[in-house]
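> show me how the following folds:
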Amino acid sequence: MCGIVGAVAQRNIVPVLVEGLRRLEYRGYDSCGVAVLSNGEPRRARSVERVADLDAQVRETHLSGMTGIAHTRWATHGAPVTDNAHPIFSRDTVALVHNGIIENYETLREMLKGKGYEFVSQTDTEVIAHLIHSMYRGDLFQTVRDAVRQLHGAYAIAVIHKDQPHTVVGARQGSPLVVGVGQGENFLASDALALAGSTDHFAFLEEGDVVEIGLDGVKIVDREGLPAEREVRVVTAYGGAVELGPYRHFMQKEIFEQPRAITDTIPQADHFDPALFGAGAGDVFAGIDSLLILACGTSYYSGLTAKYWLESIAKIPTQVEIASEYRYRESVPNPKALVVVISQSGETADTLAALKHAQSLGHKHTLAVCNVATSAMVRQTEFAFLTHAGTEIGVASTKAFTTQLVGLFVLAVTLAKMRGHVNAKQEAAYFGQLRHLPAALNSVLALEPQIIAWSEEFARKENALFLGRGLHYPIALEGALKLKEISYIHAEAYPAGELKHGPLALVTEAMPVVTVAPNDTLLEKLKSNMQEVRARGGELYVFADADTRIVSEDGIHVIRMPEHYGPLSPILHVVPLQLLAYHTACARGTDVDKPRNLAKSVTVE
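Purely as a prediction, here's the structure:
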């Protein structure tokens, strides 16, 4: 969601800015643009197409400059049209890009109109540009510091001014911004990935920071206006991770990368140890009496899955909340609970806000399960378990989800061991299952040709139901989410036992019903639910473990899973659902990696 790139150099910086935007395309966007100071004047190019179209404009107009900013916009205020695309100008003097939402923009807009400013966009961003222009007295850094004090909401901004040709000023509050440090040149970006190839030295700004980058250095002040030192870290994990290789889409590549990602995420030790979550975790874990899991979207479903593990294996009460709802309701805080936040990027705005809210209520002990070691979430929690999914480009999460499940399973067994519910023999068995998981996943991936055949049927449908029971109900939810995200087929998931309490009214021969059927204690109950579907003429598509004795017949289509995998079965069963969504989307001709209206990293509320 919305990407920022900025640079000051002694060379034409436009290719770096455009390449940065290209690297941020995976986040999702509706428009894009670049602005530079050229011969003392701000010039820009904007597009409501892809970055490739912007690049063609830049080349055609010979846009060049040594100081500039660029942006990919995911529309919030105002439609995705050129006038609303960033960079936004104020009186051909100030150029600005912005991630986030300004909550008091209407008040500021009326105030600025009273000062004679004309608004040409419907964005909340334009008020920031005009505000900075109205306050400028020769020092852009000081002006931005003063201006952001008037902003309510979340933002990351980068600003240039025609009178300061070798300066970019940035600020952040509730939205990420990093500084890239080079030799005689410096950079800003919303994601370090944007600057891969330009620098591998990064400083991660904190909440309320304002930064000035120039040719010779970087100046940062904190929210109090005091000089701030932010550690410069070497980040080299981006490399060629964004290369598509032989795959048709990044989503397909990332589905097939899951065995390797899970191998990299499984702890190297042969036992479950609280030290895996950080120094001092053992003492804290020993004192907790419950868990509160906060997450959004796919990460929320990983939390729902973990609840089953935590309560059945560790015998510890667990509550799972949608982060965007948790912070807006009256809740009963428990200082002895461990708050677990889950996010692929570690920059999910709703989850970060929920974390902050939980801490404000007195929740002292916090743990992040996250894929990005340098993210705000990891920096703001007491403990962390880092997944090793690598860069995930496709908007619809795949390997980030399964590696989150691995991390949460490790947490569940670790807590169970500490609480005396897992003995040494059981611990070894759990670790053996984890170690075998990548091989089991490879067997599941071999089912792709059968799933492709199903996808050709699904591509002609407009609605689908997904059913699961117990531990696999969250997996049904995730399967439905994947299908609707990328194929635009309306899909819903239910616990199979809920069919007769309403959803069965929807079942006809035109409604495919996808069923997750592991060989567990609820199998016979699930079979009864399947018969309820068949009795109403519904078509069943069943992913069944080998020993379930569910066979293909009229109205029942079965793909047999290689093996039953006990408590880790959800990780195996979600993969064919990912493949079904992927190949159905391909058959329908949708933009798989960049589905409409969606963004990869949701950095606004």
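
> alpha carbons only for contacts and neighbour counts from here, please
Fine.

> who's in contact with the residue lying closest to S443 once chain neighbours are set aside?
Nearest non-adjacent residue to S443, counting by Cα to Cα, 6 or more residues apart in numbering: P562, 6.4 Å away. Shown in contact with P562 (Cα atoms under 8 Å, 6 or more residues apart in numbering): A440, S443, V444, D545, A546.

> how about this one, so we can line them up?
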Amino acid sequence: MCGIVGAVSHRNIVDVLVEGLRRLEYRGYDSCGFAVIDDADVHHPIKRARTTARVAELAEQGKDFHGTLGIAHTRWATHGKPDTQNAHPHISNGLIAVVHNGIIENYEILRAQLKAAEYVFTSETDTEVIAHLVHQQYVAQGQQDLELAVRAVLPKLHGAYAIGVIAQDNPKTLIGARAGSPLVVALGDKEHFLASDALALAGRAHSMMYLEEGDVAILKAESIQIIDHAGQIAQREQKPMPPQSESVDLGPYQHYMQKEIFEQPRAIGDTLANISSFGPELFHADVSEWNQFDQILILACGTSYYSACVAKYWLEDIAGIPTQVEVASEYRYRTSVPNVKTLIVVVSQSGETADTLAALRHAKALGHSYTLSICNVGSSAMVRETKWSFLTKAGTEIGVASTKAFTTQLVALYLLAVSLSKRAGRMTPESEKQLLRELRHLPKALHAVLALEPQIIAWSNAFVKCENALFLGRGMHYPIALEGALKLKEISYIHAEAYPAGELKHGPLALVTEKMPVVTVAPKDELLEKLKSNMQEVKARGGKLYVFADQDTDIVSDEGIHVIRLPEHYGNLSPILHVVPLQLLAYHTACMLGTDVDKPRNLAKSVTVE
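Coordinates of the predicted model:
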């Protein structure tokens, strides 16, 4: 979602700001901008560039800018439509410039107060309130101390924020502050930086520090000072900068999403590398504590929620441990009955998902001490705030619609299920070896599924003519149907819904006509015969079935039934294989419709606001 980059130096830092924004493009945005001040310019004017186009256009707009101090931003619209007037940075009276991630919940009250004080608003955003408040304080204090002005404003802001602030008459100081949204400080050689994601500054600095809740950072080219929420000077642990992300060269692929679909064998292989047995060590857990919890609650959003729904089947069937799954954004807003012997599992690609982080903190406040994160980013807030963690090795995922992050989450959750099965004494040494062999075969099996792409492209020709689609699955493949429907609507904008196949006759069957394609996930499992009956219900009403079947399912192509066969049945690991053709179906349908596959409208990669 929204991204922040800031820098203070003795050299021109425009390229640092622009390159930082380029690295944050994968998060999703609908406008971007930067503002700089040049210490060598005697009048120190704030120069600003903003656009609703991509960062490349912003770079062209600001190619002649020069600045030794600056802030930059990619915006995903919350308050106010995506246009240039609402793009960050926001400037108050030519004196104060601000960039902001998060949401100020009481902005309407503050806006009314500022209007009464004769401040003029030029945007619809909550962020402009911050700029005017800082200006008001700064001027009231005689424009002597930008840090004190910012600190005086922060208690008035209700909600979540990470901000970067600069002042026209103070060209050597950059202020950062955070509460509820991530912000890091990076240390260079006589230059210092701010960012919402450390990867924006990889290769620019030698070390970094995570700001803690309520911190204010005062950055100058030669120094950094951090003030904590109590107003005291604080020390934060310095860590090495993360390595620069792997090449973003598309190679033979048309879009990042396609590239990432085809990277799944590698991503799963990397996630499973060096795993030779199952147990608490995979999750960095202490054995004595590992044996204390007796049920599981998984909290997640979006695609990660669907991976958790699959995991519920695994955990209860394989490990015999009671498991609940909740949408993170709902969990903390209801009255729940905490059981301190529950393991709280949070699942997130970025580890910064605001709803999931808030749900984790709520669970901990209720007394839950056993917490585990499954995440793709080791430096994320989620990993830092849980007792235990498992890092997937998907690598940077640029396409907004998740693919390889989802399948590696499934692998991690399967490892949790089999590790708890071992804890429960349900696993023999021989069965453990067999499970390891099956896991190691996954990349090869996925390559065989990816080879079905030409057949799936042929199906996409039919889907581009449709306005609606149904997806069906049973058992642990019902969440896979949900994920398939989500992918189709995310990137093609075709309305799609998923149901447990047995629910057809309880309502959705009324929607079935020859114009409604019905995508069916049909593995060879104990529910196959029931699923065939559900398919006959569709066929009898003139519906058109598109079936992803395993070998030896006795489902054959016929009038009204189109069948693509997966190379093999894979037992409990079948959901990991069956989701891949659904990803490809959504991708190629979107390509034929000409949508922006990697950056679908209104969506963001990392959702850092509620």
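
> now what about the TM-score between them?
TM-score of the superposed chains, computed with TM-score structural alignment, normalised by the length of the first structure, equals 0.98; 602 aligned residues with a Cα RMSD of 1.1 Å.

> quick revisit: can I get the buried part of the contacts of P562 of the first structure as one PyMOL selection?
The PyMOL selection below is limited to those of those classed as buried (16 or more other Cα atoms under 10 Å):
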select buried, resi 440+444+545+546
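
> if we can go back for a sec, the residue nearest to S443 of the first structure matches what in the second structure?
When the second structure is aligned by TM-score structural alignment, P562 of the first structure is paired with P567.

> now swap in A337 of the first structure and tell me
Using TM-score structural alignment, A337 of the first structure sits opposite T342 in the second structure.

> how many residues are close by its match?
By other Cα atoms under 10 Å, 20 other residues sit near T342 of the second structure.

> so it sits against N291, correct?
No - with contact defined as Cα atoms under 8 Å, T342 of the second structure and N291 do not form a contacting pair (11.2 Å).

> any idea how far S290 of the first structure lies from N334 of the first structure?
The gap separating S290 of the first structure from N334 of the first structure is 8 Å, by Cα to Cα, to the nearest Å.

> swap in E524 of the first structure?
Taking Cα to Cα, one finds E524 of the first structure at 39 Å from N334 of the first structure.

> okay, these two: which has more neighbours?
Neighbours per residue, other Cα under 10 Å: of E524 of the first structure and N334, the larger number sits with N334, 18 against 13.

> chain neighbours aside, what residue packs nearest to that one?
According to Cα to Cα, 6+ apart, the nearest residue to N334 of the first structure is H363 (6.7 Å).

> what lines up with that neighbour in the second structure?
Under the alignment (TM-score structural alignment), H363 of the first structure pairs with H368 in the second structure.

> same thing with A306 of the first structure?
Aligned counterpart of A306 of the first structure in the second structure: A311 (TM-score structural alignment).

> helices of the stretch 401-550 of the second structure, residue ranges please.
404-423, 429-450, 453-463, 478-492, 528-540 (DSSP state H, counting those that start in this stretch).

> export the ones you listed as JSON lines, with columns for distance to E147 of the second structure.
JSON lines is the format used below for these (distance: least, Cα to Cα, whole Å):
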{"stretch": "helix 404-423", "distance to E147 of the second structure": "40"}
{"stretch": "helix 429-450", "distance to E147 of the second structure": "53"}
{"stretch": "helix 453-463", "distance to E147 of the second structure": "56"}
{"stretch": "helix 478-492", "distance to E147 of the second structure": "42"}
{"stretch": "helix 528-540", "distance to E147 of the second structure": "64"}
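
> quick check: which of those is nearest to R236 of the second structure?
Nearest to R236 of the second structure, of all these, is helix 404-423, at 30.6 Å by Cα to Cα.

> pull the distance from that closest one to the chain's centre.
Here the centre of helix 404-423 of the second structure is set off from its chain's centre by 19 Å, with Cα atoms, centre = their mean, to the nearest Å.

> residue range for that helix in the first structure?
Aligned using TM-score structural alignment, helix 404-423 of the second structure spans residues 399-418 in the first structure.
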